[in-house]
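Colleague: Fold the following for me, if possible:
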Amino acid sequence: MKPALTLLSLCLSLGCAAQPEPIRPEARAWFSPPQLPGLRATWLLGTEKDAGAYVLRVQLAPGTRIPPHTHPDTRHSTVLRGTLYVGFGERVDEARWVAVPVGALYVAPAGVPHWLWAKDGEVEYQETGSGPTATLPVKPS
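Modeller: Modelled structure (predicted):
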């Protein structure tokens, strides 16, 4: 039997599924928290309330700062555009910012306070984790 026919026979016998459509951020619903107008985000996979894996795309306008906060799950964030400045701790400490360039990834462990800044211009990054999740502001002590 010819290779193409063998592949076709195998596909028909196994019930091959159609190729899934790509998930395009521009076709998704974006939101901005009222307290952070410089932040836009969209859930590409899952949502904050769903159990299981999620993917969140985030855009920060130039100069946007996200104050200290935590998440109940560990988040892995990859910078897609710009340079994201990240710091860890309950209070923003200007001396402790770390620059995360395009292509780099940073990890925010579950329950660990951290803060973000789009210091040099627009930033886009993508977070992954396992839900349900939340963003919990750190109350100043």
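
Colleague: Going by C-alpha atoms from here, please, whenever you check contacts or count neighbours.
Modeller: Will do.

Colleague: so where does the residue nearest to the spatial centre of the chain fall, helix or strand?
Modeller: What sits nearest the mean C-alpha location of the chain, by Cα atoms, centre = their mean, is Glu127, with 1.8 Å. Of the helices and strands defined by DSSP states H and E, Glu127 is found in strand 123-131.

Colleague: coming back round to it: the residue nearest to the centre of the chain and Ala4: what is the separation?
Modeller: As defined by Cα to Cα, to the nearest Å, Glu127 lies at a distance of 41 Å from Ala4.

Colleague: returning to what we had before: can you tell me, leaving aside adjacent residues, what's nearest to the residue nearest to the centre of the chain?
Modeller: The spatially closest residue to Glu127, leaving aside those adjacent along the chain, is Ser77, at 4.3 Å (Cα to Cα, 6 or more residues apart in numbering).

Colleague: so how many other residues sit close to that neighbour?
Modeller: 22 (other Cα atoms under 10 Å).

Colleague: okay, now Pro72: neighbour count?
Modeller: Using other Cα under 10 Å, Pro72 is surrounded by 17 other residues.

Colleague: Here is the second sequence; please produce its structure so I can put it next to the first one:
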Amino acid sequence: MLKTTVAFCIGLAFASAAQAQVNSQDLKWGPAPAMFPKGATIAVLSGDPTKAGLTTLRMTMPPGYQVPAHHHPTTEYVTVISGDLHLGMGDKLDMTKAAALAAGGFAEASAGMNHYAWSQDGAVLQIHAQGPLEIVYVNPMDDPRKK
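Modeller: Here you go, the predicted model:
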């Protein structure tokens, strides 16, 4: 399993910007860490995704964005703030076998559960998980850190 804590520390202006209360317009956005496919941005709302403990993030996904099949060592909770999120469970991204979630939609992926996601029109998500946040791709060749 690849450790991703270093990826969070490199090039992220928001790493120490988490606050107990924050309005959307005050979020500090930065490029998503290298463990995510390029194009997404992330803002930390609470906690530190590089350390143990609960963390809450917002993530933007541009139109057409895809995250290949992967899992996390801890349970992930995702709420769709705006846009669309297609989420499927399994070992390979399959656009014919996924739930379509709209604004207000919620999903839970248990620790170790292989899942994949994409957004057709773009999305803003809120993600809750226990840190340190890690992603393990089912197919190691899908891992953006190896490209």
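
Colleague: What are the contacting residues of the helix or strand that comes right after the strand holding Glu127 of structure 1?
Modeller: Using DSSP H and E, the helix or strand that directly follows strand 123-131 of structure 1 along the chain is strand 136-137. Defining contact as Cα atoms under 8 Å, 6 or more residues apart in numbering, one finds that strand 136-137 of structure 1 is touched by 67-71.

Colleague: Quick one: which of those is the most crowded by neighbours?
Modeller: Neighbour counts for the contacts of strand 136-137 of structure 1 were taken using other Cα under 10 Å; the highest belongs to Thr70, with 24 neighbours.

Colleague: Look up the average distance of the helix or strand encompassing Arg57 of structure 1 to its aligned counterpart in structure 2.
Modeller: Taking DSSP H and E as the criterion, Arg57 of structure 1 maps to strand 52-60. Superposed on structure 2, strand 52-60 of structure 1 shows a mean distance of 0.7 Å to its aligned residues (mean Cα distance after the TM-score superposition for structure 1).

Colleague: Which secondary structure elements does whichever helix or strand comes after that strand sit against?
Modeller: If you walk from strand 52-60 of structure 1 toward the C-terminus, the next helix or strand you reach (DSSP H and E) is strand 65-70. Using 3 or more Cα pairs under 8 Å, 6 or more residues apart in numbering; DSSP states H and E, the elements in contact with strand 65-70 of structure 1 are strand 114-117, strand 136-137.

Colleague: Would you reformat the ones you listed as JSON lines and include distance to Trp43 of structure 1 and mean neighbour count?
Modeller: JSON lines is the format used below for these (distance: least, Cα to Cα, whole Å; neighbours: other Cα atoms under 10 Å):
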{"stretch": "strand 114-117", "distance to Trp43 of structure 1": "19", "mean neighbour count": "22"}
{"stretch": "strand 136-137", "distance to Trp43 of structure 1": "18", "mean neighbour count": "14"}
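
Colleague: coming back round to it: I figured the residue nearest to the centre of structure 1 hits Asp73, correct?
Modeller: No: counting by Cα atoms under 8 Å, Asp73 is not a contact partner of Glu127 of structure 1; they are 11.4 Å apart.

Colleague: still on that earlier bit, quick one: the aligned partner of the residue nearest to the centre of structure 1 in structure 2 from Val44 of structure 2, how far?
Modeller: Aligned by TM-score structural alignment, Glu127 of structure 1 pairs with Ile127 of structure 2. When Cα to Cα is the yardstick, Ile127 of structure 2 and Val44 of structure 2 sit 10 Å from each other.

Colleague: so what sits against both of the two?
Modeller: By the contact definition Cα under 8 Å, 6+ apart, Ile127 of structure 2 and Val44 are jointly contacted by 56-58.

Colleague: Out of those, flag the one nearest to Ser24 of structure 2.
Modeller: Distance ranking of these against Ser24 of structure 2, using Cα to Cα, places Arg58 first at 9.6 Å.

Colleague: Give the full set of residues in contact with the closest one.
Modeller: Applying Cα under 8 Å, 6+ apart as the definition, the contact partners of Arg58 of structure 2 turn out to be 42-45, 124-127.

Colleague: All good on my end, thank you.
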